[in-house]
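Engineer: missing the sequence, but the structure's below:
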């Protein structure tokens, strides 16, 4: 059983990286389907990230952009472009009608349909190339999520793929089960039931779990896009009449506090505060109601509105209690700051270590994240979830690494030797009331910076791999990818265009030059600049610098490289990058340096600089 104190009182990240890297690398070698990074001098430096790096990749629609089956031209174009990218991981999901039709009572399989064969062909291509594939199901119309038949249908598909030499490395079940879809809405308990049934079906059918492991929970982790603390903080669940949930903090002579709360309503009145000198007799504390701030993440993130309560001049108190009165709404506690004249307690509610849990008068969940809870369940061999940055909604791009670092560190404690993956990642699209999304950002020249920024922060946080959403679109109204498929903005590219969009440039460099087995480093960063270093499996190096500021920035790097010559690639927002006839990046020069004793690199304003020893 995990000690709660480990969640809060762990070593500083730089120290943890140095101490943990060797342990996690060794553990990774024991996990099926993962190659541990080669030992290197880099493992002794204090900026090593505790991960077993698999790499960056993308989500791919396995159906052809035109026609019912892949034609030679479309197939060769896809193979050429993805071959240049050299992805570390690819996510290819199935729609149920491609291979099965029926109900809970039974159904019919068709593994000869064009749609199924298209998907099998795409997955087999990556398996033959040695690229691990994440797979599962989009939607389960006419099926009950928790029924044994649903598990049986998935198992039959996996067996068919394995027999065809197209075994996905990670099977994640049903896409985003924690997100309501039409009339269907599932609980975490439903996920446990469904996943237990899937494991049983795998065992009965003798699925080769050295080739395909059950992973997940494939959940949409919107909460970590907006909350302080870890994965949403402590959550008070829905209460019945008369329910009163509370948390208590203890600090002698406390006189001020600031609490951050998330709630489902813009007129929430369920939160109250009380103080006590002895922890027995309580009196209400008058706290001015704060102005709620709307959160773009919405209800699926655990709360639509943020409230920041503050109070000062408190006297005669040793205990502070935060109470949630009877309410049908969900409330999440993001953080608590409490102080007296000499002492300050900062409780981001990563656990209950600072909170007087013994005085908890209600039922509080330690965490409402399916990602973390599924990692702790013992049902999985890989932890996998979805994360989208909130930059288009006005969030500071730099928030990603702190929240992801906290999330990943806790997942590592739950499942040290298993991969930690982001099955989908990218920029959260603006969404309209009818549910449609605006993907015009995928066409603009800033998207290459956003995606490189996101990738660097995720890699620094310790994830093992991340798959961008998406490669080439999913429908005529979802032009989310790096090229083609979808009704693009006619002023920029034509509908269903095969033209490469700007963000292909930076993402392809990152997938290509941060290969599986690299040892990831997180050097110190100037404000507004993201920095990543990686020692490659063959001993070479890649450096990635992303400058989100409006002026050139100097970055000091000290890594044990010896003398190396680096190929230089540069993307600058608003400028046309250098490419070859295929649209693939070409180098703009070389840099020869010895970083062992420290060297300074300069990256221009609004630019991504990639330097690599690889050709």
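Structural biologist: Structure's in. What do you need? It should be emphasised that the depicted structure is a prediction, and the values quoted were computed from it without experimental measurement.
Engineer: from now on I want contacts and neighbour counts done on CA atoms only, so please keep to that.
Structural biologist: Noted.
Engineer: ok, now how distant is residue 110 from residue 149?
Structural biologist: Remark: distance between residue 110 and residue 149 (Cα to Cα, to the nearest Å) = 16 Å.
Engineer: how about residue 566?
Structural biologist: To residue 149, residue 566 is 54 Å away according to Cα to Cα.
Engineer: how much space between the spatially most central residue of the chain and residue 57?
Structural biologist: Residue closest to the average C-alpha location in the chain (Cα atoms, centre = their mean): residue 387, at 3.5 Å. Distance, residue 387 to residue 57, using Cα to Cα: 14 Å.
Engineer: please apply the same query to residue 524.
Structural biologist: Counting by Cα to Cα, the separation of residue 524 from residue 57 is 26 Å.
Engineer: more neighbours: which of those two?
Structural biologist: Per other Cα atoms under 10 Å, whichever of residue 524 and residue 57 has more neighbours is residue 57, with 32 against 15.
Engineer: want to compare, so here's the second one:
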């Protein structure tokens, strides 16, 4: 009887497979491998600043074990692009640069980036670089910033520093420039003149204008920067903290394109910071929940925390934002931010809770805070498998606006990612007329209850050794508020 039973099982498997493949999909995802959106992607990464360490009640130090934990977690992510911001005034004494002051705080970050060939944006937050009340720049502090850059690049050999960001978000009322473009321009030009005196201009270029935007009303900062500073700017950038509704609806793409279109064709634009804030009326309930969670957290800043970093949905939302950024022609994205322990707000022990973790959880903030939060895994997959130098291909998604997708390749290896921001599983037909058959494909599924984890921070593929032939329609299910990553990059 055993052969008959086997035939019945095989027949049943064939029937159910045909039924599932022939079911009407919610959408079609089509990869156009012949149309290149971006021929040389810089890469994705994260903001990693020197740690605050003085938390009012207590002065802390990051142990060698914690540095190793940070390195191991980042090694899984494989960041290609990291932004590091300081105040030059923190390495000055009596108005004079002291190159070695606080060096132990920045050195481990730059040493990691140097050893892993990570491109670094170094920059100054803007403290005392300008005086918005008198509308003047501080040549003293700008000169010191250039000299400190020279110290790090030439004397310490940190060739990983490719770009310099002069003054964070200069278009904001919260910035030292107080929204004054001319003041920022003058500071950037003077700083660049000092960079040239030190013969650093062949090693480092400016990144700017580094503006924070929510709509398309700040494009003039890009057009003016092109007119006044294109000779010094190697990479243009903006920051976005969109509302969930803005991103999930797809409106985010049109906003991004307005800034991309203002950049010269021969220069890249990147997302210098990206995170979510619930600023639109449709997200009012989320804003209230965010505030309530922050108030309930002993060390969370109520004014500046994103408490949904503890939820899987933040990972799928960040993937949605990244996918739209990539498809809009941007060349990289820096997530805000790596670690809660980097920045305080309001009071020294009230932290900006935005990170993948708090590395000082065991020491002070609560052991559970040191654990990896879900969005680390989605951002890591989208960073690890978009290596520097990747080509980005055109992808069309028809049938459901809750789905977005990207396709990238490098040296014969590929990655396809599809995100579903709806509250239900969605079925797609994945197709391509010209993508070659992909072998040894790994399948990763990011969603609550779907991740396959190992140890402290490693995501394992849900399936391995798959063969992907998109010339034949391929069915796939994307879980609710989830991300599917298919790749044959062999790491």
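Structural biologist: Now that the structure is in, tell me what you want to look at. Worth saying up front: this structure is predicted, and the values here are computed from it rather than measured.
Engineer: please state their TM-score.
Structural biologist: TM-score of the superposed chains, computed with TM-score structural alignment, normalised by the length of the second structure, equals 0.78; 416 aligned residues with a Cα RMSD of 2.8 Å.
Engineer: what does residue 148 of the second structure align to in the first structure?
Structural biologist: Residue 148 of the second structure maps onto residue 157 in the first structure when the alignment is built from TM-score structural alignment.
Engineer: before we move on, which element is its match in?
Structural biologist: Taking DSSP states H and E as the criterion, residue 157 of the first structure maps to helix 148-163.
Engineer: buried residues in that helix?
Structural biologist: Using 16 or more other Cα atoms under 10 Å as the test for burial, helix 148-163 of the first structure gives 148-162.
Engineer: could you do stretch 176-195 of the first structure as well?
Structural biologist: Residues of stretch 176-195 of the first structure classed as buried by neighbour count (16+ other Cα under 10 Å): 176-179, 188, 190-192, 194-195.
Engineer: max pairwise distance over those: which two?
Structural biologist: Farthest apart among these by Cα to Cα are 179 and 195. That separation is 16.5 Å.
Engineer: which residues of the stretch 351-491 of the second structure fall in strands?
Structural biologist: Taking DSSP state E, counting those that start in this stretch to define them, one finds strands in the stretch 351-491 of the second structure at 390-398, 403-410, 413-420, 426-431, 438-446, 452-454, 458-460, 463-468, 474-478, 482-487.
Engineer: quick check: the third one aligns to which part of the first structure?
Structural biologist: On the first structure, the counterpart of strand 413-420 of the second structure by TM-score structural alignment is residues 540-547.
Engineer: work out the gap between that stretch and the centre of the chain.
Structural biologist: Taking Cα atoms, centre = their mean, to the nearest Å, the mean C-alpha location of stretch 540-547 of the first structure is offset from the chain mean by 21 Å.
Engineer: residues in contact with it?
Structural biologist: For stretch 540-547 of the first structure, the surrounding residues in contact (Cα atoms under 8 Å, 6 or more residues apart in numbering) are 449, 452-453, 456, 513-514, 528-536, 553, 561, 566, 603-614.
Engineer: buried set for that stretch?
Structural biologist: For stretch 540-547 of the first structure, the neighbour count (16+ other Cα under 10 Å) marks 540-547 as buried.
Engineer: what do you get for stretch 224-237 of the second structure?
Structural biologist: For stretch 224-237 of the second structure, burial by neighbour count (16+ other Cα under 10 Å) applies to 224-226, 229-230, 232-237.
Engineer: which residues does the match of residue 148 of the second structure contact?
Structural biologist: By Cα under 8 Å, 6+ apart, no residues touch residue 157 of the first structure.
Engineer: do the one 10 residues further on as well
Structural biologist: When contacts are counted by Cα under 8 Å, 6+ apart, residue 167 of the first structure touches 123-124, 127, 133, 158, 161, 211-212.
Engineer: which of those residues lies closest to residue 89 of the first structure?
Structural biologist: Distance ranking of the contacts of residue 167 of the first structure against residue 89 of the first structure, using Cα to Cα, places residue 133 first at 5.9 Å.
Engineer: now do the helices in the second structure.
Structural biologist: 2-22, 64-77, 103-115, 139-150, 181-197, 219-229, 244-248, 251-260, 284-296, 312-327, 375-384 (DSSP state H).
Engineer: so which of these comes closest to residue 163 of the second structure?
Structural biologist: Closest to residue 163 of the second structure of the helices of the second structure is helix 139-150 (Cα to Cα; 10.3 Å).
Engineer: ok, and for the strand of greatest length in the second structure, which residues are buried?
Structural biologist: Determined from DSSP state E, the single longest strand within the second structure is strand 27-41. In terms of neighbour count (16+ other Cα under 10 Å), strand 27-41 of the second structure has its buried residues at 27-33, 36-41.
Engineer: do stretch 103-110 of the second structure as well
Structural biologist: Buried residues in stretch 103-110 of the second structure, defined by neighbour count with 16+ other Cα under 10 Å: 105-106, 109-110.
Engineer: can you tell me which two in those residues are farthest apart?
Structural biologist: For those, the farthest-apart pair by Cα to Cα is 105 and 110; their separation is 9.7 Å.
Engineer: name the residues that touch stretch 449-457 of the second structure?
Structural biologist: Applying Cα under 8 Å, 6+ apart, the contact partners of stretch 449-457 of the second structure are 73, 76, 371-372, 444-445, 459-462.
Engineer: just the buried ones from the residues you listed?
Structural biologist: Among the contacts of stretch 449-457 of the second structure, those scoring as buried are 73, 76, 372, 444-445, 459, 461 (criterion: 16+ other Cα under 10 Å).
Engineer: tell me how far residue 597 of the first structure lies from residue 563 of the first structure.
Structural biologist: Residue 597 of the first structure sits 11 Å away from residue 563 of the first structure, going by Cα to Cα.
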